[in-house]
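Asker: Generate coordinates for the sequence data below:
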Amino acid sequence: MAAGKSFCCQASLLILLSFVFLGLVSFPVEAAIKKYQFDIQVKNVSRLCHAKPIVTVNGRYPGPTIYAREGDRVLVNVTNHAQYNLSIHWHGLKQYRNGWADGPAYITQCPIQTGGSYTYDFNITGQRGTLWWHAHILWLRATVYGAIVIMPKVGTPFPFPQPAREFEVILGEWWNNDVEEIEKQGNQMGLPPNMSDAHTINGKPGPLFPCSEKHTYAIEVEKGKTYLLRIINAALNDELFFAIAGHNFTVVEVDAVYTKPFSTKSILIGPGQTTNVLVHANNVPSRYFMATRTFMDAPIPVDNKTATAILQYKGIPNTVIPSLPHQLPASNDSAFALSYNKKLKSLNTVQYPANVPLKVDRNLFFTIGLDKNPCPTCVNGTRLLASLNNISFVMPQTALLQAHYFDIKGVFKTDFPDQPLRPFNYTGAPLTANLGTSTGTRISKVAFNSTVEIVVQDTNLLTVESHPFHLHGYNFFVVGTGVGNFDPSKDPANYNLVDPIERNTIGVPTGGWVAIRFRADNPGVWFFHCHLELHTGWGLKTAFVVEDGPGEDQTVLPPPKDLPAC
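Answerer: Okay, here's the model as predicted:
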C-alpha cells in the first residue's frame, strides 16, 4: 500500500522517504539549496507479463520526485550510464535568463553523452505547485520522468482548504518492446510506430491487465478527510481522462497556477499538463478504482485500454472488489472536453493576479499540418511529417542557444513566417494534397519585453486532431479557443482578458484553434512544440529567440563550465 504525506512533517519526511537527497532535509524560512543526484541507468522491469530493460533514473520507474520551496535553488547532477545520449527538461520551470538549465536536446544544450555528467542549476522564482521533469530527446521520456513538487514559501498557506495528505499520481504509457526501436522502425517504414500496450498510474497498469496483480498502485484514505492529488500526464501521445469511482474532484491548480475551484466528476489532462485536485473521502468506506483512459475524438487508432489504481478506505480488507468509475467520459466525448476546459480560470486575486497582456505587439498565426513527403527507402515510398505554417522543423547538430549566445552562423534562420504562406479553408473538407511542405531549422526572433499573441489553428490536412502545445521558458494566458476556423474579425471580441487560465501547455481542440498571450521578458532560445512525441518527431515544432533586454539582469547568463559539447 503506497503511503501519502502528512503536511505537518512533510518537509523532511518527503525527502527522506523518496530517494537519496544530498543536502538539507528541512525547509528553513530562508531559501535553501537542494541537491540531487540523478543516475541514468538501464534496469530490467516487468509489466504485463513482459520483462525488458528500460532507461531509468536511480533505477526507479517513475523516477524520483524533486521537492523544493518557492525561492529555493536546485542543483541536479545527472550522470549518464545508459547507451543513449540524454538530456532532462524541467517542464514548466521558467528558468529566467537560464536556458542552459532548460534541457531540450539541441535546443538549449547538447545531450549528455554516455559516461558524461552535467549539473542542472536553477532557481525557483515566483512559482509553486506541481510540475514535472522528463527526458527531452527521442522517445526516452516514455520511462524517464518524475514529479516536481514546489511548496509555497514558509508561512504562505494554500488558497484552498488544507488537505490531510497529498499523493502524486503520474499517468504514463508502457510498451512491451524497446520504445526506441519501435520509434526507429516506424521512421524507417514511414508510418506511425506501434501504439503503447498499456497506460500506467505511477508506473503500474492495474489489475485489469494480465499478469499485473502486483502492479497496482494504491492509496489509503480515512473517512471524512480531504486529500490533495497532484496529477501529471507523462504519456507520450495520449490525452487522458482520469476519475475515481464514487468521488468528485475539486480542481484547484493546473500547471503550477492556482485556479478558481470547481467541482467535476473527472478531469481531462493532456501530455505535459499537471492538475491538482482535492478529493473528499465522503463515500461509504470501501475500495474504489481510480481509472484513466484515452480521449480521442478523431478517427485515429489509439491505446484505449483503461489503467486503474485503487483508493482504499482505512480498515477495508484487500479482498473487497473495487468498483469502476461510471463517470469516466467516453473516449470520444468532445462535449465534455470543451466544457471542462472552459471551466478553467485563473484565481486572479491580489496575491495571485492574472497579468494578462491587454495590448499586443506581435500577432502570430500558426497552422498545424500533417503531410506525406517522398521517401524512396520507406515501405510506402512516403514518410509522414508534421509542420507549423507548412514548415517541418529540422533539429540542428549544434544547440540553438549556444549558436545564439556565441553567434555561430549557419545553425538556424530567424525567418519563420508570422502567418501561413498559403491560406486555405483549414478545417473544411479533408485535404490529402501536399501543399509543398518545406523543411528547415527556422525560428522567430522576438523583441525583449514585447507582448505576443499566438493563434494555433488545427487543419484537416490528412486529418484533424487535438494537439497539446508546450512553450518553454514561459507561462501564457489562454485568452480564447473555438472549433472551426479562427476569425480575426470576430473571435477576439469574445476573448477572456480578465481571468483566463494561465499555463505552460494547452490543447488545440480537434478541428479548432486556441489563442495564447505572453510577455517576452525571458531572454534566450525557447522551444515551442506539440507535446505528442509522435508529432514532435515528425517536425511539429519551432522556437523563439527572445532578444536581450537593456538591463544587466535582462540578458542571457553565461553558460556553465560543464555544459555538454556536441
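Asker: contacts and neighbour counts: CA atoms only from here.
Answerer: OK.
Asker: in stretch 268-282, what's buried?
Answerer: Within stretch 268-282, the residues that count as buried by 16 or more other C-alpha atoms under 10 Å are 268-281.
Asker: now the end-to-end length of that stretch.
Answerer: Using C-alpha to C-alpha, to the nearest Å, the end-to-end distance of stretch 268-282 comes to 23 Å.
Asker: how distant is that stretch from the center of its chain?
Answerer: With C-alpha atoms, centre = their mean, to the nearest Å as the basis, stretch 268-282 stands 14 Å off its chain's centre.
Asker: ok, how many other residues are close to Lys43?
Answerer: Lys43: 18 surrounding residues under other C-alpha atoms under 10 Å.
Asker: actually Phe393, not the one I typed
Answerer: Residues near Phe393, counting by other C-alpha under 10 Å, number 25.
Asker: again with Ser387
Answerer: Using other C-alpha under 10 Å: Ser387 sits among 24 other residues.
Asker: Would you mind identifying the next helix or strand past the helix or strand harbouring it?
Answerer: For Ser387, the element it lies in under DSSP states H and E is strand 382-388. Downstream of strand 382-388, the next assigned helix or strand under DSSP H and E is strand 391-393.
Asker: buried residues in whatever helix or strand comes next after that next one?
Answerer: Downstream of strand 391-393, the first helix or strand assigned by DSSP H and E is helix 400-405. In terms of neighbour count (16+ other C-alpha under 10 Å), helix 400-405 has its buried residues at 400-404.
Asker: for stretch 546-566, same thing?
Answerer: Residues of stretch 546-566 classed as buried: 546-549, 554-557, 563-564 (neighbour count, 16+ other C-alpha under 10 Å).
Asker: Touching it from outside, list them.
Answerer: Here stretch 546-566 makes contact (C-alpha atoms under 8 Å, 6 or more residues apart in numbering) with 97-100, 109-113, 117-119, 397-399, 405, 445-449, 520-526.
Asker: Just those: which are in helices?
Answerer: Judged by DSSP state H, helices contain the following of the contacts of stretch 546-566: Tyr405.
Asker: Before we compare anything, build this one as well:
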Amino acid sequence: MYTMFERMKSCVFASCVLLLLGVNSPIAQVSAQVVDNTNSSVTAVEPVQNTTVYWDLGWVEDINPDGLYSRRVVGVNGSWPIPGVTAYYGAYLILTVKNSLPTIASVHAHGMYQNGTSFYDGAYGINTCGIPPGETFTFHMPLQQTGTYWIHGHNNGLSVDGFRTSFVILDPPANNTLKGGSQWQDDLGYDEEIIINLEDWYHTEHCTLIDFFLGIYNPTGKEPIPESALINHGVDSVIQFEYGKTYLLRVIAMSALARFNMYIDGHDMYVVEVDGVRVQMPEEPVSSLFLSTAQRYAVIVRAKNESESSACNYYLHADLDLDMFDNPPDTLDAFPRATVQYPDGQQVCEESAESPVGNVLMEDDFTPLVVQEFRPADISIALDVTFELFDDGVNHGTFNQTVYKTYEVIPYYSAISTPDEQAMDSLTYGPHGTVYPLDRMQTVEVIITNNDAGNHPFHLHGQHFQVITLVEGGTPEPFTATSKNPANPARRDTVTVPSEGSAVIHFYTDNPGAWLFHCHIEWHLEAGLAVVFVVDPTGMQASPPPEQHTKNCLTNGFQTEGNAAGVTTANEMSTYPDTSEYDLVEPWPVGFTTPESIGALVGCIASCFLGLGVVIFVNLKL
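Answerer: Modelled structure (predicted):
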C-alpha cells in the first residue's frame, strides 16, 4: 500500500520515475460525423484518418530552455520539447509508447472521455498500473470530442520533468467550407490556429523536489517554487501574426504549480472554448485570462491591419500569480512574455507596465454552445480540503482529513473483478472511504469546501462537469439551480476553488470507469489530495481491458482480482488484514501545522539545548 502516487523508487543518483500507458486492439479507419457543437450542417470528408504516433520515452540530456541552467529532461525519440499531437474527431489516436526510462511510466490524455476505454485514461494506481521499464504499450483512443487538450505523465512527476505536450482534436475536414477546414472555423471566421503553451520550469529533478516536499523537514508543506516560466517552451518565443488575419489561439497551462494571467498588448480576446467545451462568443472581449494548471482556453484574436501597425510588434504576457508561491526568490522572473511579431515590426509598442484591469474572464462566466440544463442531484458528496501535519511527520493534502492511498489492486480491477453487490460497496476499494462507487445515470453533486489558504484547481477525469456555484471566501451557497445560467450552466473539466472558498459541481454518470478527482497541482496530488469515483462497475465489465494492460499490472507488482487487498471471497470483500499496512496516518492537533506553531516548537527545542548547554558549562566550571 502506498500514499497517493508514492514514488515507486526513491531518488537514486538524482534519477526518478516517469510515465506512460497503453493497450492493443485492432482498429479500422472510422467514418466520422461532426460533433454537435454548432447548428451548422456539414458533410464530412470520409473516411477520417486515424492519427498514429510513436514515442520512445527517455531522458534527454543538456536541455536549457530558460538560458539559465542545463539539465536532463524526459522527452521522446531523443528530443525535447515534445511535438504536439493533432487528430480528428470520430477517428482514433493510435499512440505507441516504448518506456526507455528505468522506472514505471504512465500517460494521461487530459480531458478525454475514454467512454468504453477507461483503461486508457492513464491515472496511475487508479485505472492503470503503468508501463514497465523496457516495455512497449499501444493505446487506441477513440476521439469522442473536439477541442484543446494535452498529454502528460501521470506518475512520479514525469510532467514536471518535461513529459507534456499539446493535444488538439479538430472537426474532420468538410467539403462545403470556405476555408478548407471545418464549419466551426467558418462560423468563427478565423484563418489560422496557434498553440500557446504556458509552463513552469524547475532546474532540479522531480525526485529530489518531492523527497523534500513530502519529508519531515518540510512540516508546513511549502511547495517547490520553479526557477522560471516558459511560453512555448522558451523565454524568447516569437508568435508570427500577419496583417488583417484572424487567429484562434489555443492556450494551455501545463504547469506543476504556477497560475498564469495571460493577455496581449493592443489586442482583444474573445473566448470561444473552455477546457474543450465550445462556448458562445461573447459580445465583449476579455482583457486577460487566468489559467490554473491544466486549464485551457481558445480565443479569437484579430490581428492589426497594416494601417494600424506603425511597424509595431507587441508582447503576449503570462504573468505569474505570486500568491501561489511561498516566499518566491528575487531571481524569479514573474512576468514572462513572448513577442507577437508582424511582418515589418521594428519595435515593441503599447508595452504594459502591469496587468490590465478590464473584463477578466471568471471561472464560470461563459455559456456552452450545446445546452445541458441544470438537473437536481440524485446523490451529494461533500469534500472538505485541508492540509495537515500527520503522524508520519509529513504535511499531507486531504479530502475529509483522509489521505488517498493505493493498494495491491487498483480500483479499476476491483470494479471489474467483483460481483455487482461488492463492486458497489466502498469498502471493496479500501477501508478509508476515498473511493465512491456510483450507479449509472445519476446526477452527482460534489460540494468542495476549501479550508486551505491557497487556490486549488480540481480536475475530474473522464467527463466535463457543470459549475453550479463558485464562492470566494465563504461556505457553499444553497444547492439549487443558483448558477449564473441554470438553463445551461458553465461546463469544464478543471475548476479553481479559491482560497477559503467553495464550489459545487454536478456531473452525470453516463461514462463507466474509475475516474480520479484531484488537485492538479502536482505536489498536492502526490501529497494525497484525491478521491476516486467508480462509475457503473457493471458497465465497466462490459468493456474488458486489453491483455497487455493486465500483464503490465502483474509485472509492476499489482494484483488484478478482488478487493483492494486482493481478497476474492465475496463475503470477505469488506475486511482487511489487521496490520499497520492498512492504517491511516493520523493528523496532529488542529492548528499545529501553522508556521507560528512550528516556529514555537523549534524555539522550544532550541531553548532546551541552550539550557542544557548552560548546565554543562556551569558544571564544568565547578
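Asker: now the buried residues of helix 400-405 of structure 1 as a markdown table including distance to Glu253 of structure 1?
Answerer: Listed next are the buried residues of helix 400-405 of structure 1 as a markdown table, based on distance: C-alpha to C-alpha, whole Å:
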| residue | distance to Glu253 of structure 1 |
| --- | --- |
| Leu400 | 33 |
| Leu401 | 31 |
| Gln402 | 35 |
| Ala403 | 37 |
| His404 | 35 |
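Asker: of the residues you listed, closest to His467 of structure 1?
Answerer: Leu400 (24.2 Å; C-alpha to C-alpha).
Asker: Next one: the aligned partner of the closest one in structure 2 relative to Trp515 of structure 2, how far apart?
Answerer: Residue mapping for Leu400 of structure 1 onto structure 2 gives Pro411, with TM-score structural alignment as the criterion. Relative to Trp515 of structure 2, Pro411 of structure 2 is positioned 9 Å away (C-alpha to C-alpha).
Asker: same question, Val74 of structure 2
Answerer: Taking C-alpha to C-alpha as the criterion, Val74 of structure 2 is separated from Trp515 of structure 2 by 26 Å.
Asker: Tell me where the longest strand sits in structure 1.
Answerer: Longest strand in structure 1 by number of residues (criterion: DSSP state E): strand 33-47.
Asker: Can you point out the buried residues in the following helix or strand past that one?
Answerer: Next helix or strand after strand 33-47 of structure 1 toward the C-terminus (DSSP H and E): strand 50-57. Within strand 50-57 of structure 1, the residues that qualify as buried are 54-57, counting by 16+ other C-alpha under 10 Å.
Asker: Which part of structure 2 matches strand 50-57 of structure 1?
Answerer: Counting by TM-score structural alignment, strand 50-57 of structure 1 pairs with residues 69-76 of structure 2.
Asker: where exactly do the strands run in the stretch 151-300 of structure 2?
Answerer: Secondary structure of the stretch 151-300 of structure 2 (DSSP state E, counting those that start in this stretch): strands at 164-170, 192-201, 228-231, 238-240, 246-253, 260-264, 270-274, 277-278, 289-291, 296-302.
Asker: where do the strands sit along the stretch 1-150 of structure 1?
Answerer: Under DSSP E, counting those that start in this stretch, the stretch 1-150 of structure 1 gives strands at 5-6, 21-23, 33-47, 50-57, 66-69, 73-80, 88-91, 117-123, 129-135, 145-151.
Asker: against structure 2, where does the shortest one fall?
Answerer: By that I understand strand 5-6 of structure 1. Per the alignment by TM-score structural alignment, strand 5-6 of structure 1 matches no residues in structure 2.
Asker: What are the contacting residues of that strand?
Answerer: Contacts of strand 5-6 of structure 1 from elsewhere in the structure, counted by C-alpha under 8 Å, 6+ apart, are 13-14, 164-167.
Asker: what's the offset of that strand from the middle of its chain?
Answerer: The chain centre lies 25 Å from the centre of strand 5-6 of structure 1; the measure is C-alpha atoms, centre = their mean.
Asker: What of the fourth one?
Answerer: Averaging C-alpha coordinates over strand 50-57 of structure 1 and over its chain gives two centres that are 22 Å apart (C-alpha atoms, centre = their mean).
Asker: quick one on the thing from earlier: what is in contact with Pro411 and Trp515 of structure 2 at once?
Answerer: Going by C-alpha under 8 Å, 6+ apart, residues that sit against Pro411 of structure 2 and also against Trp515 are 126-127, 534.
Asker: so Asn451 of structure 2 sits right up against Glu500, yeah?
Answerer: Yes - counting by C-alpha atoms under 8 Å, Asn451 of structure 2 touches Glu500, with 5.0 Å between them.
Asker: Alignment lookup: Gln457 of structure 1 to structure 2.
Answerer: Checking with TM-score structural alignment, Gln457 of structure 1 has Thr449 as its match.
Asker: can you redo the shared contacts of Pro411 and Trp515 of structure 2 as TSV with neighbour count and distance to Gln49 of structure 2?
Answerer: Putting the shared contacts of Pro411 and Trp515 of structure 2 into TSV (neighbours: other C-alpha atoms under 10 Å; distance: C-alpha to C-alpha, whole Å) gives the following:
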residue	neighbour count	distance to Gln49 of structure 2
Ile126	25	31
Asn127	21	28
Val534	29	33
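Asker: for these, which one is nearest Cys519 of structure 2?
Answerer: Checking the shared contacts of Pro411 and Trp515 of structure 2 against Cys519 of structure 2 by C-alpha to C-alpha gives Ile126 as the nearest, at 15.0 Å.
Asker: which residues touch Val394 of structure 1?
Answerer: By C-alpha under 8 Å, 6+ apart, the contact set of Val394 of structure 1 is 439-441, 539.
Asker: you'd agree Ala382 of structure 2 is up against Val446?
Answerer: Yes - using C-alpha under 8 Å, Ala382 of structure 2 makes contact with Val446 at a distance of 5.9 Å.
Asker: Who has more neighbours out of the two?
Answerer: Higher neighbour count among Ala382 of structure 2 and Val446: Val446, with 19 against 13, using other C-alpha under 10 Å.
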